[in-house]
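Colleague: heads up, no residue letters with this:
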């Protein structure tokens, strides 16, 4: 069920990686290379994907190539939100993919693309139709973000929060379903494009929406899903119980697992965006998760899994 492992999320976005700690992305590159090698050593059948870059920036790809990262992954992912956050128009999607193709022969995944209903639900409906026209057949994977609106009580993973004005509040309206679980007009349209288009849905720790999300994904015809397992969450009490529950619920889908978020006590700075003090610890976490949920070429798949020590 695990088809791919994604190494971090939006590494060129300061909401997910702190450039003040790692201005040249040298520490990120070291960590990504270690993680890619660890994933391959555990299970070479799992596709290793560079976490979706946002913004879509060929210069960032050049930088990582110069650091050797591209030799240790199997695909590159990009994220695009031209109707909400990006400074380009939706019809530029093919050109944006071509900018990355000019830098690498690796397959390109669109691991997050979405449109908020912040202004009007009709905007999302139109945008989904146009996105499908532009991307189906042009990218190895297309993962729509997201199934659910983000509950207003939770807060979005971003640096400046309310100081971002409407940009911040758009985070809460990206779902095909409203916070109460009722479908928006775009949900029916989305079902017309599955299984060519999958979903990206982040589940919070012990997320109450998990089982209902699975029912909705099956109803919509989804066959592949991108989600995440947080390195930071792995230090919570009963973390493995939650990880097991999440992965068991997603057993009927082809899953891309995103590994990210630095535990505060293991970062160079006490923040989930920080480069880790010891990059091998992130690689160990990736290997442990692959061993547990994808099986290992090195040990029996049913061998007890032990998380790296704190």
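Modeller: Perfect, thanks for sending it. Everything quoted here is computed from the prediction, not taken from an experiment.

Colleague: only C-alpha atoms for contact and neighbour calcs from this point on.
Modeller: OK.

Colleague: Can you list the residue ranges for strands in the stretch 101-250 of the chain?
Modeller: 108-113, 141-145, 198-200, 224-230 (DSSP state E, counting those that start in this stretch).

Colleague: Just want the angle from the longest one to strand 108-113.
Modeller: With axes from the mean of the first three to the mean of the last three CA atoms, to 10 degrees defining the directions, strand 224-230 sits at 70 degrees from strand 108-113.

Colleague: re earlier: would you list the strands of the stretch 101-250 of the chain in TSV and tack on mean neighbour count and distance to residue 178?
Modeller: TSV is the format used below for those (neighbours: other CA atoms under 10 Å; distance: least, CA to CA, whole Å):
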stretch	mean neighbour count	distance to residue 178
strand 108-113	24	18
strand 141-145	25	13
strand 198-200	26	16
strand 224-230	24	19
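
Colleague: can I get these in JSON lines with distance to residue 76?
Modeller: JSON lines is the format used below for the strands of the stretch 101-250 of the chain (distance: least, CA to CA, whole Å):
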{"stretch": "strand 108-113", "distance to residue 76": "5"}
{"stretch": "strand 141-145", "distance to residue 76": "10"}
{"stretch": "strand 198-200", "distance to residue 76": "16"}
{"stretch": "strand 224-230", "distance to residue 76": "14"}
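
Colleague: Any idea which of those strands gets closest to residue 39?
Modeller: Taking CA to CA, strand 224-230 is the member of the strands of the stretch 101-250 of the chain nearest to residue 39, at 14.3 Å.

Colleague: okay, pairing it with this:
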């Protein structure tokens, strides 16, 4: 079921990692290598992917290479949103992949690519088809973000929220389905490119959309999916019950499981973007999740508690 473990999400984006607390990313590098090695000890056959970078920056990738991080992973990943946030045009996708290829020979996954319907729903249709034309066959995984629009009441995972103007509000219009679950025009376009193109769908803690999302993905012909398990959520009441339910619901898909989000009480600052006080605690969380949901030998996962932190 789980084909890959992704270590963090957008580590070079200050909405996901605080550069003021880790200006040279040395703390991130240490944490990532500890996590990668912990994952390997639990299941050496699982693909380890460095969290997708956004923006696509060969300089950041070179930094990770110099720290030795790329020696501990099997693939790297990039995220691109040229019609919404990036300062480059959609037809530059091949060039962006080539920029990362100058740094590493590792496979490059496009673990998030998407286009919002903030301006017009028709733009998403054109952009999805053009993205497929440019990227399918050029990377081992192309994962479209996302299935659902983000509910406005939930808020987006970003640093400056409404102060970002339209950039913030675009976060809420990235889905193929509207917040109420009704299809947008691009849903049919996506179906034409599945299963070659996969999906990204983040599920919030006890997300009520889980079962409906599974039904939609099967209807669309999706075979591979990227989602996440939050280290921060692991400290919520009944966290393992929710994690178990989520992973059981996704059992029919090849899942890339992203591990990220620092618990407030375990960071240098009380924020999910903070480096952890003890980086090995994140590694132990990753190991526990692999042991539970992707053990090296097929067996019934042991119902063990989460590691203390």
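Modeller: Ah, there it is. Bear in mind that the values here come from a model prediction, so they are computed numbers and not experimental data.

Colleague: overall similarity of the pair, as a TM-score.
Modeller: Taking TM-score structural alignment, normalised by the length of the second structure as the basis, the two superposed chains have a TM-score of 0.99; 309 aligned residues with a CA RMSD of 1.0 Å.

Colleague: of the strands of the stretch 101-250 of the first structure, which approaches residue 276 of the first structure most closely?
Modeller: So among these, strand 224-230 is nearest, using CA to CA, at 13.7 Å.

Colleague: What angle do strand 141-145 and the closest one make with each other?
Modeller: Calculated by the same axes, to 10 degrees, strand 224-230 of the first structure forms an angle of 70 degrees with strand 141-145.

Colleague: and strand 224-230 of the first structure, what other elements does it pack with?
Modeller: strand 198-200, strand 254-260 (3 or more CA pairs under 8 Å, 6 or more residues apart in numbering; DSSP states H and E).

Colleague: what residues are up against the residue nearest to residue 2 of the first structure when sequence neighbours are not counted?
Modeller: For residue 2 of the first structure, ignoring the flanking residues on the chain, the nearest one in space by CA to CA, 6 or more residues apart in numbering is residue 255 at 4.8 Å. Shown here is residue 255 of the first structure, whose contacts under the criterion CA atoms under 8 Å, 6 or more residues apart in numbering are 1-4, 224-227.

Colleague: ok, so of those, who is nearest residue 102 of the first structure?
Modeller: Using CA to CA, those come closest to residue 102 of the first structure at residue 4, 23.5 Å.

Colleague: ok, then the element right after the helix or strand containing that closest one?
Modeller: Here residue 4 of the first structure, judged by DSSP states H and E, is contained in strand 2-7. Per DSSP H and E, the first helix or strand lying C-terminal to strand 2-7 of the first structure is helix 26-42.

Colleague: With the second structure overlaid, how far apart is that next one on average?
Modeller: Helix 26-42 of the first structure differs from its equivalent in the second structure by a mean of 0.3 Å after superposition (mean CA distance after the TM-score superposition for the first structure).

Colleague: Please enumerate the helices of the second structure.
Modeller: Here the second structure has its helices, by DSSP state H, at 26-42, 58-67, 93-101, 121-135, 166-169, 186-193, 210-220, 239-249, 279-293.

Colleague: The shortest one against the first structure, how far on average?
Modeller: Between helix 166-169 of the second structure and its aligned partner residues in the first structure, the average distance after superposition works out to 0.2 Å, using mean CA distance after the TM-score superposition for the first structure.

Colleague: Over to the last one?
Modeller: For helix 279-293 of the second structure, the mean deviation from the first structure after alignment is 0.3 Å (mean CA distance after the TM-score superposition for the first structure).

Colleague: Not counting its own residues, what contacts that helix?
Modeller: Residues contacting helix 279-293 of the second structure (CA under 8 Å, 6+ apart): 2, 27, 30-32, 34-36, 38-39, 41-43, 231, 247, 259, 276, 301-303, 306-307, 309.

Colleague: Pipe the helices of the second structure into a markdown table and attach mean neighbour count per row.
Modeller: Formatted as a markdown table, the helices of the second structure follow (neighbours: other CA atoms under 10 Å):
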| stretch | mean neighbour count |
| --- | --- |
| helix 26-42 | 21 |
| helix 58-67 | 17 |
| helix 93-101 | 16 |
| helix 121-135 | 17 |
| helix 166-169 | 16 |
| helix 186-193 | 18 |
| helix 210-220 | 15 |
| helix 239-249 | 16 |
| helix 279-293 | 22 |
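
Colleague: Dump these to JSON lines, plus distance to residue 9 of the second structure.
Modeller: Putting the helices of the second structure into JSON lines (distance: least, CA to CA, whole Å) gives the following:
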{"stretch": "helix 26-42", "distance to residue 9 of the second structure": "11"}
{"stretch": "helix 58-67", "distance to residue 9 of the second structure": "14"}
{"stretch": "helix 93-101", "distance to residue 9 of the second structure": "17"}
{"stretch": "helix 121-135", "distance to residue 9 of the second structure": "21"}
{"stretch": "helix 166-169", "distance to residue 9 of the second structure": "18"}
{"stretch": "helix 186-193", "distance to residue 9 of the second structure": "24"}
{"stretch": "helix 210-220", "distance to residue 9 of the second structure": "21"}
{"stretch": "helix 239-249", "distance to residue 9 of the second structure": "18"}
{"stretch": "helix 279-293", "distance to residue 9 of the second structure": "14"}
